[in-house]
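>>> Below are the sequence and a predicted model for it; my questions follow.
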Amino acid sequence: MKSAKILSFLVLIITCLGCEIQNEVKTIRLGHGLDVSHSVHKAMVKMGEDLLERSGGKLKLEIYPSQQLGTERECLELLQIGSLDMTKVSVGVLENFAPKMKVLGLPFLFRDRQHSFNVLDGPIGEQLLNEGEQYWLKGLGYYDAGSRSFYTMNKPIEKPEDLVGEKIRVMESATAVNMVKALGGSPTPISWGELYTSLQQGVVDGAENNPPSFYLSRHYEVCKYYSLDEHTVLPDVLLIGTYVWNKLNAQEQEWLHASVKESVKYQRVLWAEAEEEALREVQKAGVEVIRPDKSLFAEKVKGIYEGYKDDTEIYPLIKQIQETK
């Protein structure tokens, strides 16, 4: 009788422990470098709310914005060792970890914004998201980061020759470095968090980025010329470390994928609104917005494409992207 009671008690304990494990909330930590007012951060907040609801409270997203956990490169490295679960980085930084991603950083690769969406949302985009898995990085989706253009302190950039002698901040991206060199400028890799001070101190003469980043970073306070040559369409990529991804069961992975997809749709709407607001506000602050002849810049970077003709991995991708409707 006593043995039966002990056995019943043990069964009860095991059952209760099973219930606790089943009801356990899994927290996914997401670190990124953007301000909380940025459309990407807002989309992440929505993703967290959606994920919590979709999973019935079993999956929770914890977001650390504004480089609290490090630069984009540092966050990628934290993902690789399992110290961070998710992050968002620019394709320009990701190419150092997933080499085929550099194709998206090529200047004047896309005909227009819709062409870029068709590529990223299709099989080519899906293929590229999986490129980092051998480096413990799994891509989940692309956030819109618009087109990147030059902004400078001392003179407007109306044609490529105006970049000669100008020190231009670029990301830690060989593709970005080669592009600025091809256009006649002097590329200078500097982390995003250090750029405002570097501009103030004259370490660089300018930089290149999209309108919302130019506005939200307050770089317009020191750079009064913004030249919309729109040389690259570099998306942001949302990633999860494979260490964490493989610990999620199939249902949890499905919940996360669905929440990411919804947040991408939401962010693209916010982004379009943010671009309009950014251009309006920087002009109010005294920034001269220049719309140069883009063909002059496109002509200057043709040599970059020639350099990939013998690359059996990148060149076929370039052709596939150009042929995508």
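Happy to help now that I have it.
>>> going forward, measure contacts between C-alpha atoms and count neighbours the same way
OK.
>>> what's the distance between Ser116 and Val170?
When distance is defined by Cα to Cα, to the nearest Å, Ser116 is 22 Å away from Val170.
>>> What residues of stretch 104-113 count as buried?
For stretch 104-113, a neighbour-count test (16 or more other Cα atoms under 10 Å) marks Leu104, Gly105, Leu106, Pro107, Phe108, Leu109, Phe110 as buried.
>>> do stretch 201-218 as well
204-216.
>>> May I ask you to confirm that Leu30 belongs to a strand?
Yes. Counting by DSSP: H, G, I helix; E, B strand; the rest coil, one finds Leu30 located in a strand.
>>> what's the spacing between it and Gly82?
12 Å.
>>> So these two - more neighbours on which side?
Remark: of Leu30 and Gly82, Leu30 carries more neighbours, 23 against 16, as counted by other Cα atoms under 10 Å.
>>> Include secondary structure and distance to Ala274 when you put the buried residues of stretch 104-113 into a markdown table, please.
Below are these laid out as a markdown table (DSSP: H, G, I helix; E, B strand; the rest coil; distance: Cα to Cα, whole Å):
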| residue | secondary structure | distance to Ala274 |
| --- | --- | --- |
| Leu104 | helix | 22 |
| Gly105 | helix | 22 |
| Leu106 | coil | 24 |
| Pro107 | coil | 23 |
| Phe108 | coil | 22 |
| Leu109 | coil | 23 |
| Phe110 | coil | 21 |
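>>> Would you map the strands across the stretch 51-200 of the chain?
Taking DSSP state E, counting those that start in this stretch as the criterion, the stretch 51-200 of the chain contains strands spanning 59-64, 86-90, 137-143, 148-152, 167-170, 186-189.
>>> nearest to Ser227, of the ones you listed?
Closest approach to Ser227 among these is made by strand 148-152 (5.4 Å; Cα to Cα).
>>> Give me the contacts around the closest one.
157, 205-211, 223-234 (Cα atoms under 8 Å, 6 or more residues apart in numbering).
>>> Closest to Glu194 out of the buried residues of stretch 201-218?
Val204 (11.1 Å).
>>> I'd like the distance between that closest one and Gln253.
43 Å.
>>> cool, and Tyr243?
For Tyr243, the distance to Gln253 - Cα to Cα - is 13 Å.
>>> circling back to that earlier point, in strands, which of the buried residues of stretch 201-218 appear?
The strands, defined by DSSP state E, take in Gly206, Ala207, Glu208, Asn209 from the buried residues of stretch 201-218.
>>> another one to put next to it:
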Amino acid sequence: MKKRTVTIVLTAASLSLLAACGRTQEEKSRGTSADAMSAAITNPDEVYHIDLKFSNVFQPTEWNYKASEKLAKEITEKTDGHVSVTYYGQNQLDCYGDSVTQAVNGENWIGLEEPSLFAEYVGDCAVLVGPMLYENTEEYNYIMDSEVVKEIREKLAKENIHVLDTHFSFGFRNLITNREITKPEDLNGVKMRATSSPLFVKTLEAMGAIAQPMSFTDCLAAISSGEVEGFEGSTSTLAGAGAPYELVKNVAETHHLIATRWLFMPEDVYQSIPEKYRKIVDECAEDCGKWEQTSCDADEANMISELKNKGVTWNDVDHDAFEAACAPVYDWIEEEYLADPELHRKLNEKLTAFRKR
């Protein structure tokens, strides 16, 4: 009997102790949760975190790839990981128009794409990078910093596309084949690789070529098989991955399009980031864009010299003839994208005034 009584007493004591311990742990848990909630309310920036995927098509040898890597690293480090950016180059994730769609749909996304791809949402974007418009990078930057482009960026924001920076440019695009092309007639019947941008396709066709849209990886195989005779692209692309310079040895200096990309993300995602981190994102975007632009411009002469040593030749062209051939492209932009019919004229007036300075 005594033994049973002792057992009962001990069990009761144990239960009492366990209950006390339970209350202590619950109180501690509540205290911890309360502290966390209090900290979050008092300093919400410290508990904020977002993971962003950053995608484009570029290869490790290209300036856009290098600038993209730099951007992802700097944003992640300078925000102490509160805005974490993971870069996926080489067409691993959505690129071109699909990348723009990711932004429109509000995904946690950053893209770097050719500005004419935004014309599906704001038609004037295609005019801003139309053929034979700019003579150098300074002219391009002048227009990008203008009120005209500011208004276009505001229109894009209403489509949920936030343009972070416009400086990710890497020279001008030329016609690259094994022919000496000096005038539009020299392109008649010549099959040329084009990007997926309708503007690029239309520009090549206006200059006389037969445009064949395909990825650049497929382009090299297509040149080898004779499916196409060349491509239009920048010096850095010719010198880059896959050694295109081994397949095509002549560059016609048309400078028909500026080689540029706009850095962008969803407007709603951008606005959801605390201001202190948004400011860092903005600064990193501009710094990396300008870093690419100045680095590529400074390296252009070296790349040309190296390519000439590998047997590539450059030839001058009749720019007036190519400009006249490309003029109808602006009529097509107005019709296709309902762009402002006065915008091309306004841009030319601004550039003429800028050149006189």
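Yes, it's here. Since this is a predicted model, take the numbers as computed values, not measurements.
>>> okay, the ones in strands among the buried residues of stretch 201-218 of structure 1 in CSV with distance to Asp144 of structure 1 next?
CSV is the format used below for these (distance: Cα to Cα, whole Å):
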residue, distance to Asp144 of structure 1
Gly206, 23
Ala207, 20
Glu208, 16
Asn209, 13
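>>> Just give me the closest of those to Leu69 of structure 1.
Among these, and counting by Cα to Cα, the member closest to Leu69 of structure 1 is Asn209, at 22.4 Å.
>>> How about the contacts made by the closest one?
Neighbouring residues of Asn209 of structure 1 by Cα under 8 Å, 6+ apart: Ser147, Arg148, Ser149, Phe150, Tyr151.
>>> Ok, Gly184 of structure 1 next?
Gly184 of structure 1 is in contact with Pro160, Glu161, Leu163, Val164, Gly165, counting by Cα under 8 Å, 6+ apart.
>>> Considering the residues you listed, which are maintained in structure 2?
Among the contacts of Gly184 of structure 1, the contacts conserved in structure 2 (both residues aligned by TM-score structural alignment, their matches' Cα atoms under 8 Å) are Pro160, Glu161, Leu163, Val164, Gly165.
>>> Neighbours of the second one, how many?
What that stands for is Glu161 of structure 1. 14.
>>> Counterpart of it over in structure 2?
Under the alignment (TM-score structural alignment), Glu161 of structure 1 pairs with Glu185 in structure 2.
>>> Then Val203 of structure 1?
Using TM-score structural alignment, Val203 of structure 1 pairs with Glu227 in structure 2.
>>> Contact partners for the nearest residue to its match once chain neighbours are set aside?
Using Cα to Cα, 6 or more residues apart in numbering and skipping the chain neighbours, the partner closest in space to Glu227 of structure 2 is Lys191 (7.5 Å). Shown in contact with Lys191 of structure 2 (Cα under 8 Å, 6+ apart): Ala209, Ile210, Ala211, Gln212, Glu227, Val228, Glu229, Gly230.
>>> Closest to Glu151 of structure 2 out of the residues you listed?
The closest of the contacts of Lys191 of structure 2, once distances to Glu151 of structure 2 are taken by Cα to Cα, is Ala211, at 32.5 Å.
>>> Quick check, that closest one in contact with Ser197.
No. With contact defined as Cα atoms under 8 Å, Ala211 of structure 2 does not reach Ser197; the gap is 11.1 Å.
>>> ok, the two, which is more surrounded?
Ala211 (23 against 16).
>>> So what's the residue count around the closest residue to the more buried one other than its chain neighbours?
Leaving out its chain neighbours, the residue that sits closest to Ala211 of structure 2 by Cα to Cα, 6+ apart is Met192, at 5.1 Å. When counting by other Cα under 10 Å, one arrives at 27 neighbours for Met192 of structure 2.
>>> One more: the one 3 residues further on?
Here the neighbour count serves as a burial measure; for Thr195 of structure 2 (other Cα under 10 Å) it reads 20.
>>> got the contact list for the aligned residue in structure 1 for it?
In structure 1, the residue paired with Thr195 of structure 2 is Met171, using TM-score structural alignment. Counting by Cα under 8 Å, 6+ apart, Met171 of structure 1 makes contact with Gly92, Val93, Pro189, Ile190, Ser191, Trp192.
>>> now Tyr330 of structure 2
For Tyr330 of structure 2, the contacting residues are Val127, Gly130, His344, by Cα under 8 Å, 6+ apart.
>>> Report the spatially nearest residue to the residue most central in space within structure 1, omitting neighbours in sequence.
With distances taken as Cα atoms, centre = their mean, Asp236 lies nearest the centre of structure 1, 2.0 Å away. Nearest residue to Asp236 of structure 1, sequence neighbours excluded (Cα to Cα, 6+ apart): Ser90, at 4.4 Å.
>>> ditto for Tyr266 of structure 1
Once flanking residues are discounted, Tyr266 of structure 1 sits nearest to Ala43: 6.3 Å by Cα to Cα, 6+ apart.
>>> Compute the number of surrounding residues for that neighbour.
Ala43 of structure 1 has 23 nearby residues by other Cα under 10 Å.
>>> Tyr134 of structure 2 corresponds to which position in structure 1?
Taking TM-score structural alignment for the superposition, Tyr134 of structure 2 sits opposite Phe110 in structure 1.
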